[in-house]
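Student: Make a model of this:
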Amino acid sequence: MSQGSVDAAHTRMSVPTGSLKQRVLRAGGWTAGGFAISQTLRIVSTLIMTRLLAPEMFGLMSIAVMVNVITALLTDLGITQNIVQSRRGEDPTFLNTAWTVQIVRGFIVWGLALVVAIAIYFGGREGLLSPDTVYGNPVLPWVLAVSSFSIVIASFASTNTAIAERHFNQRHLIRIDLTSQIVSLVAMVVLGLWTGSIWSLIAGQLAGGVCGTTLSHLILPGERNRFGWDPKALGEIVAFGKWVFFSSFVGVFALYADRLVLGGLVQASVLGQFAIASTIVGAVQGVFQKLYATVVMPALSETARNDRPRLREVFYRLRVPTDLALLFVAGMLAASGKLVIGILYDHRYGDAGWMLQILALSLVWVRYGASQQLYVALGEPKYVAFLNFARSFAVFAALFVGFRLGGVAGAIWAFSLHQIVNGLMTYYFNASLKLNDFKRELLVLVALPVGYGVGLCINLLRPT
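Tutor: Take a look at the predicted model:
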């Protein structure tokens, strides 16, 4: 490609406007608003589909989603993060190579999912899987095989989605995500009314994927992707991606550790209570993880590329507001968890209240997710891999020891506190990068008792 072509391509890219602070605030607003609408649509979708389909269909779909997530994480190369942080992130040659690798990976993930589906099929056929279990359901292999094709569809998405994140252009990304969700919802409801089968869920998933991928090519500004294979670009993708791959490989076990361990130690009813409490904590955690990935990481990447001496200052300017919010919410839920559960659910879910109070403390460690995005922005994903490896070991050890010493409550306490290991490691890594500011680290902690006090006041609203 000639220099003139490259320059022309770059002029079509979404050029950032405004100061870094203005763009961060604008992107943060779009991200928070989009996340709120997305969650509302998800709740509406669940309320409608649970009235159209039998409960076992959601059980089958949950297994399919879990397999898809695990296989995707086990082959993760961090292509989007690489484009956001790389100095070559807007080079068409680099982008086309990344797009090609992304598609190849999509087919590999689908192939792995098909292998799992075939194994389940023959396991059921040979009587190795009980027909009374989800894994022994004869429909599961077909559900898994078809639903996993959504990964192939997503792999064709334009790399301009990563460019949009790089330039804080969350407006276009949110529009694409919400439109895809609406298309998915409509497809599910229409087919659900017509067939009343699990295939309505899968059709919605595939329809949403096709919509999102298509819109990424039609709406987002930038160079249109074409197949390409540049050895130098591939080398950079692999060099960055190998640590993301290792990080995801070990991190996937930490992601599902609570369900894997507690599922073998407690009754289904207890695990159900835990799942309710985890859902509430997970919703809070999801908001901040989304902000870290779509706002904090691009901001830190731009600063690392263009103004490295200011990186620590920018890092803490981004972190302090989110730290204060997370610690405040953690304290508030730790005090008022029982009231929250009592308002949202009936008396059968009462134990989820005290579980929520304990699990709320796990939000204290979510704030270190900003540091993980910092390492990616600096092109050092190996630090994230080390943290995930330590977390995987710590969470399994903590859960078993906690359960042995204190039963279910002990296991939940252990799960909520196990990431103290990651916190200490984060301070060590940040010290080596000369990015610690212990004064600010200590000052934000005041939000935890303040939130707890507010939670106690909220408890006064409890009807007698």
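
Student: going forward, measure contacts and count neighbours with C-alpha atoms only.
Tutor: OK.

Student: and D307, how far is that from Q81?
Tutor: D307 sits 19 Å away from Q81, going by CA to CA, to the nearest Å.

Student: Over to D346?
Tutor: D346 is 42 Å from Q81, where distance means CA to CA.

Student: Between the two, point out the one with more neighbours.
Tutor: Neighbour count, other CA atoms under 10 Å: between D346 and Q81, Q81 has more, with 26 against 9.

Student: which element follows whichever strand or helix holds the more buried one toward the C-terminus?
Tutor: Here Q81 sits within helix 79-85, counting by DSSP states H and E. For helix 79-85, the following helix or strand on the C-terminal side (DSSP H and E) is helix 92-125.

Student: buried stuff in that following helix?
Tutor: 92-103, 105-114, 116-118, 120-121, 124 (16 or more other CA atoms under 10 Å).

Student: List the contacts of the following helix or strand past it.
Tutor: Sequence-wise, the next helix or strand downstream of helix 92-125 (DSSP H and E) is helix 140-147. Contacts with helix 140-147, where a contact means CA atoms under 8 Å, 6 or more residues apart in numbering, come from 60-61, 64, 67, 110, 113-114, 116-118, 120-121, 134, 199, 202, 205-206.

Student: Could you list the buried residues of helix 140-147?
Tutor: For helix 140-147, by 16+ other CA under 10 Å, it's 140-147.

Student: next up, for comparison:
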Amino acid sequence: MQAEIIEDSAKQEKWFSTKHLNGNLKSHSVKGGFSTIGGQLVSFLLNISSTVFMARLLSPEDYGLVAMVTAITGFVVIFKDMGLSAAVIQREHIDQKQVSAVFWINAGISLGIGLIIAALAPFLVDFYKEPRLLDITLVFAASIFVTGLSLQHNALMKRQMKFQALSMIQIGCTAVSVLLGILLAWLGFGYWAIVAYMVLNPVISVAVLWLTCDWRPSFSVKALEVGALLRFGAGITGFDMVNYFSRNMDYVLIGRYVGSGALGVYTKAYQLLLLPITQLRDPLNSVALPALSSLQNDKYKYQAFYRRFLFTLSFFSMPLVVFMAVYAEELILTVLGNQWVAAGPIFRLLAFAAFIQPSLSTIGLVLITSGMVKRYFWWGVINAVVVVTAFFIGVQWGVQGVAIAYAVVTYLLLFPALLFCFRQVPVTTAMFLKEISLPALFSLASGAAMFLFKLNFGQLPDIALCAAGFAVGAACYLLAWCISKQSRAKANQIFDIASTLMNRFKV
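Tutor: Below is the predicted model:
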């Protein structure tokens, strides 16, 4: 019996200690980053496939109906995690009692949130004057409790940088949800195909995470053991709350004052724009969070890692967004079809904001890993007030007015965000601007080349024009990095990362 207890204790302890990772953090980070990006790439292709098929089988109204529900219910779901997953990853030392307490807190909150969302269903029906929202809301409510049971399993795997296993889970669950969504759309289930596609992925991942991560919560917990984690998580939850409110108020206003069809066009344009960006940004952020957390007591190593991370993110995200902005209409017609042609101008306007957003989002990563969660929350409040005000002004001119307002306010808040957030942390505003300057400049230059190519060869079929334009833009972008010794040295960082990865796999 004693041997079994010792064995079980050792099994649990392996998920808590991170000392074995610190000796080769760069290698773990690079391998984890590429594993996660690889998983995201496959998921991206699967999601694009579902978008191509489902957008042709479903109407903008179908997407608008689901967006009406998720814009409201998603706000409540923020409280499910309470920022505790990030706290588990960020803390230097954690133990079984702390993580178990966090698990039971998340489970209880998830149950409560599911009940709250179910209670909100009649309110949503009355608010939008749309009776079909009742059943949609109840289905989302039912899935909330289940998905809350794997939050800490996911966090522990990230803490141990087991990104390859997480990527495989993501790919498998995405494949199942995509296939079912397409099948239901083809069979004529309408908006239920979208609901199934959105709900099934996280629900299946719960079972797979429990099978993959053998950590199990215990009933022996103490409230005092989790106090520090709750205080840390409160700041993150507060930010997520106000940030979600500001980021989704455009959906609410468009749905309320313009209609479900217009909301469907807007959300589809926004989702299509974010799809490739999130496949790049999210895996890098997932790796950077535990890596920077482990370096929080070493200023110079922290700065070096952050600068390399920010440069890598900007190097890939900025030219990608420029390409999507130049070929907005062609991409919409190629991916979504003719019934979504109205999304083209919205897609381009939103791309102006998306150009800087992936890089700017690293502010939150710095504040979280530096333990500055109170400042993180207050910046969220300031940002939300300004953004929501802009949406209320923009909706007076319809969907395009909202998109323009979002783009304008993003750049108005750029320098205030940097100056407010980068105080008493290892990162400075000058450091941030230096790392993004060349990617931004060369991306805009490649955008000019792609625009000229489009003017001269616009008669090509949409898919051929996009492919050729992408090749032209990529060639010009890479050529720009060869102009000077300084730019070549910066670009070599990307090759250094690739070299580290290849050496890691040889070992």
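
Student: Residue in structure 2 paired with A447 of structure 1?
Tutor: Counting by TM-score structural alignment, A447 of structure 1 lines up with P439 in structure 2.

Student: Who are the contact partners of V425 of structure 2?
Tutor: V425 of structure 2 is in contact with 366-367, 370, counting by CA under 8 Å, 6+ apart.

Student: Let's verify it: helix, strand, or coil?
Tutor: Secondary structure, DSSP: H, G, I helix; E, B strand; the rest coil: V425 of structure 2 is coil.

Student: measure it to L280 of structure 2 for me?
Tutor: Shown here: V425 of structure 2 relative to L280 of structure 2, a distance of 25 Å by CA to CA.

Student: Name the nearest residue to the match of A447 of structure 1, sequence neighbours excluded.
Tutor: Using CA to CA, 6 or more residues apart in numbering and skipping the chain neighbours, the partner closest in space to P439 of structure 2 is F315 (5.2 Å).

Student: about what we covered before: relative to Y302 of structure 2, how far out is the match of A447 of structure 1?
Tutor: For P439 of structure 2, the distance to Y302 of structure 2 - CA to CA - is 22 Å.

Student: and the two? which has more neighbours close in?
Tutor: A count of neighbours by other CA under 10 Å puts P439 above the other of P439 of structure 2 and Y302, at 26 against 21.

Student: Just confirm that one contacts T312, I think it does.
Tutor: No - P439 of structure 2 is not in contact with T312 according to CA atoms under 8 Å; the separation is 9.3 Å.

Student: before we move on, the earlier item: which ones are touching the match of A447 of structure 1?
Tutor: P439 of structure 2 makes contact with 311, 314-315, 318-319, according to CA under 8 Å, 6+ apart.

Student: Quick check: A157 of structure 1 touching G209?
Tutor: No - taking contacts as CA under 8 Å, A157 of structure 1 lies outside contact range of G209: 9.2 Å.

Student: Between these two, tell me which one has more neighbours.
Tutor: Comparing A157 of structure 1 with G209 by other CA under 10 Å, the one with more neighbours is G209, at 26 against 22.

Student: so which strand or helix has the more buried one?
Tutor: Using DSSP H and E, G209 of structure 1 sits within helix 199-218.

Student: which helices and strands does that helix pack with?
Tutor: Helix 199-218 of structure 1 sits against helix 140-147, helix 149-155, helix 160-166, helix 170-195, with contacts defined as 3 or more CA pairs under 8 Å, 6 or more residues apart in numbering; DSSP states H and E.

Student: and of the ones you listed, who's closest to D258 of structure 1?
Tutor: Proximity to D258 of structure 1 (CA to CA) singles out helix 140-147 among those, at 23.4 Å.

Student: After the top helix by length along structure 2, which helix or strand is next? Please name it.
Tutor: In structure 2, with assignment by DSSP state H, the single longest helix is helix 260-294. Where DSSP H and E defines the elements, the next helix or strand beyond helix 260-294 of structure 2 is helix 299-326.

Student: Can you show me the helices along the stretch 351-464 of structure 1?
Tutor: 351-359, 369-377, 382-417, 420-432, 438-443, 447-459 (DSSP state H, counting those that start in this stretch).

Student: any chance of these in TSV, plus distance to L215 of structure 1?
Tutor: Below are the helices of the stretch 351-464 of structure 1 laid out as TSV (distance: least, CA to CA, whole Å):
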stretch	distance to L215 of structure 1
helix 351-359	38
helix 369-377	27
helix 382-417	32
helix 420-432	38
helix 438-443	42
helix 447-459	41
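
Student: ok, for the aligned residue in structure 1 for V242 of structure 2, nearest residue in space, not its chain neighbours?
Tutor: Aligned counterpart of V242 of structure 2 in structure 1: V250 (TM-score structural alignment). Among residues not flanking V250 of structure 1 along the chain, F389 sits closest, at 5.5 Å (CA to CA, 6+ apart).

Student: separation between the alignment partner in structure 2 of that neighbour and L360 of structure 2?
Tutor: F389 of structure 1 maps onto V381 in structure 2 when the alignment is built from TM-score structural alignment. Applying CA to CA, the value for V381 of structure 2 to L360 of structure 2 is 16 Å.

Student: With A405 of structure 2 instead?
Tutor: A405 of structure 2 is 18 Å from L360 of structure 2, by CA to CA.
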